[in-house]
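[1] this one's sequence-less:
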C-alpha cells in the first residue's frame, strides 16, 4: 500500500471553492465542492457525497502565495515609488498610466485567484499578461524620454521579466491540464 505522501495527485484543474446558493447541493462545474477546494479528476459532478472519491482535497492558499503575484506586487511598489520620485508636469500622463498598468497586473492575478474557477483564473491571468505588456511598453517610453533613472528602469525591467515569466508559466500550466490519476482506494 502506498503512503499518503507518495500517492498520485490530480493536478489537472485549479482548486475550486464552493458556496453561494449551491452550498451542499453540489455543483455541475468540474472540481467544485461545497466548503473547500478540490482537484477535479474528470467527473462532471461533485457533491458532498463524492468529495474525496478519487481526488485530493487541498486547502485554498492566500492570494499572496503565487510567485507571479509576489513579483507583480514588487513591480507595482517599485513603479509607484519611481513615478512619485520622478514626477514632472510633462511626464504626468505617462507615469500615471505606468502606475495603473503595473497595479493592474497584480490586481488581475488576485481577482482571478479569488474567483476560484480555472476558466476565470486563466482569463484574469491573460488580462494580467496584457497589463504587463502595457507596463513594458510604457517603461520603455519613460526610459527613452529620460523620465526615470537608468538604475530604476533596469530594476523595473528585471521585475517585469520575472513577472512575465511566472505569468506565462501559469497560463501554460492552466491551459493544458495534465491527465489525472486516481488516489489508491483505502
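    Okay, I see it. In this text the structure is predicted, and so the values were computed from the model without any measurement.
[2] contacts, neighbours, all on C-alpha from now
    Noted.
[3] I'd like the next helix or strand past the one helix or strand residue 129 maps to.
    Here residue 129 sits within helix 118-145, counting by DSSP states H and E. The element immediately downstream of helix 118-145 (helix or strand, assigned by DSSP H and E) is helix 150-175.
[4] Can you pull out the residues in contact with stretch 98-113?
    Applying Cα atoms under 8 Å, 6 or more residues apart in numbering, the contact partners of stretch 98-113 are 63, 68-69, 72-73, 75-76, 79-80, 83, 120-125, 127-129, 131-132, 134-135, 138-139.
[5] Okay, buried residues for that stretch please.
    Residues of stretch 98-113 classed as buried under the neighbour-count rule (16 or more other Cα atoms under 10 Å) are 98-110, 112-113.
[6] try this one next to it:
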C-alpha cells in the first residue's frame, strides 16, 4: 500500500462520511442536549477519523494498529449514542437502522485495515 495521506485510506473516507451525517442529524436534537448527547456523539464520531489519521502518522505498525483499535472503540461508542438518541425519540428506528448499516461498513473496512497492518508488521507469519 503506497498512500500519500491518511485521507486516501478507505476506512478514513467512510468514517468521514459517517461523521458528517452524524453532525447533520444531531443538529435536529433538542437544544437541551447541546452539552450532553450532541457533544458526546460529535466527539466520538470525530474520534474515529482522528485516531485513524493519528495512527497513520505513527512510525511503527503496532502504534498504528493501536490507534485503529481506539478508532474502533469510538465507532462503537458512536453507535451507543445513536441508540440513545433513538431511545430518547430524537430519531426513528429506521434512521437508526440506516446508521447501523453504515457503522457496520466502516467497521468491516477498519478491521480489514487492522488485519493488513498486522500482516505488514509480521510479514513472515
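    Looks like it came in fine. Please read all numbers here as calculations on a predicted model, not as lab measurements.
[7] Would you pull the TM-score for this pair?
    Remark: TM-score between the superposed chains equals 0.85 [TM-score structural alignment, normalised by the length of structure 2]; 122 aligned residues with a Cα RMSD of 2.0 Å.
[8] quick revisit: if any of the contacts of stretch 98-113 of structure 1 are buried, put those into a ChimeraX selection.
    Restricted to buried positions by 16+ other Cα under 10 Å, the ChimeraX selection for the contacts of stretch 98-113 of structure 1 reads:
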select :68,69,72,73,75,76,79,80,83,121,122,123,124,125,127,128,129,131,132,134,135,138,139
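[9] that older thread, most widely separated two among the buried residues of stretch 98-113 of structure 1?
    Greatest spacing in these, by Cα to Cα: 98 and 113 (23.3 Å).
[10] returning to what we had before: tell me roughly how far the helix holding residue 129 of structure 1 lies from structure 2 on average.
    When structure 2 is overlaid, helix 118-145 of structure 1 sits 0.8 Å from its aligned residues on average, using mean Cα distance after the TM-score superposition for structure 1.
[11] quick one: that helix aligns where in structure 2?
    Using TM-score structural alignment, helix 118-145 of structure 1 corresponds to residues 61-88 of structure 2.
[12] starting at the chain centroid, how far to that stretch?
    Chain-centre distance of stretch 61-88 of structure 2: 6 Å, with Cα atoms, centre = their mean, to the nearest Å.
[13] Quick check: stretch 40-55 of structure 2 compared with structure 1, mean distance?
    Taken over the aligned residues, the distance from stretch 40-55 of structure 2 to structure 1 averages 0.4 Å (mean Cα distance after the TM-score superposition for structure 1).
[14] State the distance from the residue lying closest to residue 120 of structure 1 once chain neighbours are set aside to residue 75 of structure 1.
    If the residues on either side of it in the chain are set aside, residue 120 of structure 1 comes closest to residue 112, at 5.8 Å by Cα to Cα, 6 or more residues apart in numbering. Distance, residue 112 of structure 1 to residue 75 of structure 1, using Cα to Cα, to the nearest Å: 19 Å.
[15] try residue 124 of structure 1
    Computed as Cα to Cα, the residue 124 of structure 1 to residue 75 of structure 1 distance reads 18 Å.
[16] Going by contacts, tell me the helices and strands next to the helix holding residue 129 of structure 1.
    helix 92-115, helix 150-175 (3 or more Cα pairs under 8 Å, 6 or more residues apart in numbering; DSSP states H and E).
[17] let's go with 10 Å and repeat that
    Here helix 118-145 of structure 1 touches helix 67-85, helix 92-115, helix 150-175, going by 3 or more Cα pairs under 10 Å, 6 or more residues apart in numbering; DSSP states H and E.
[18] To residue 59 of structure 1, which of those helices lies closest?
    Of all these, it is helix 92-115 that lies closest to residue 59 of structure 1, at 13.4 Å by Cα to Cα.
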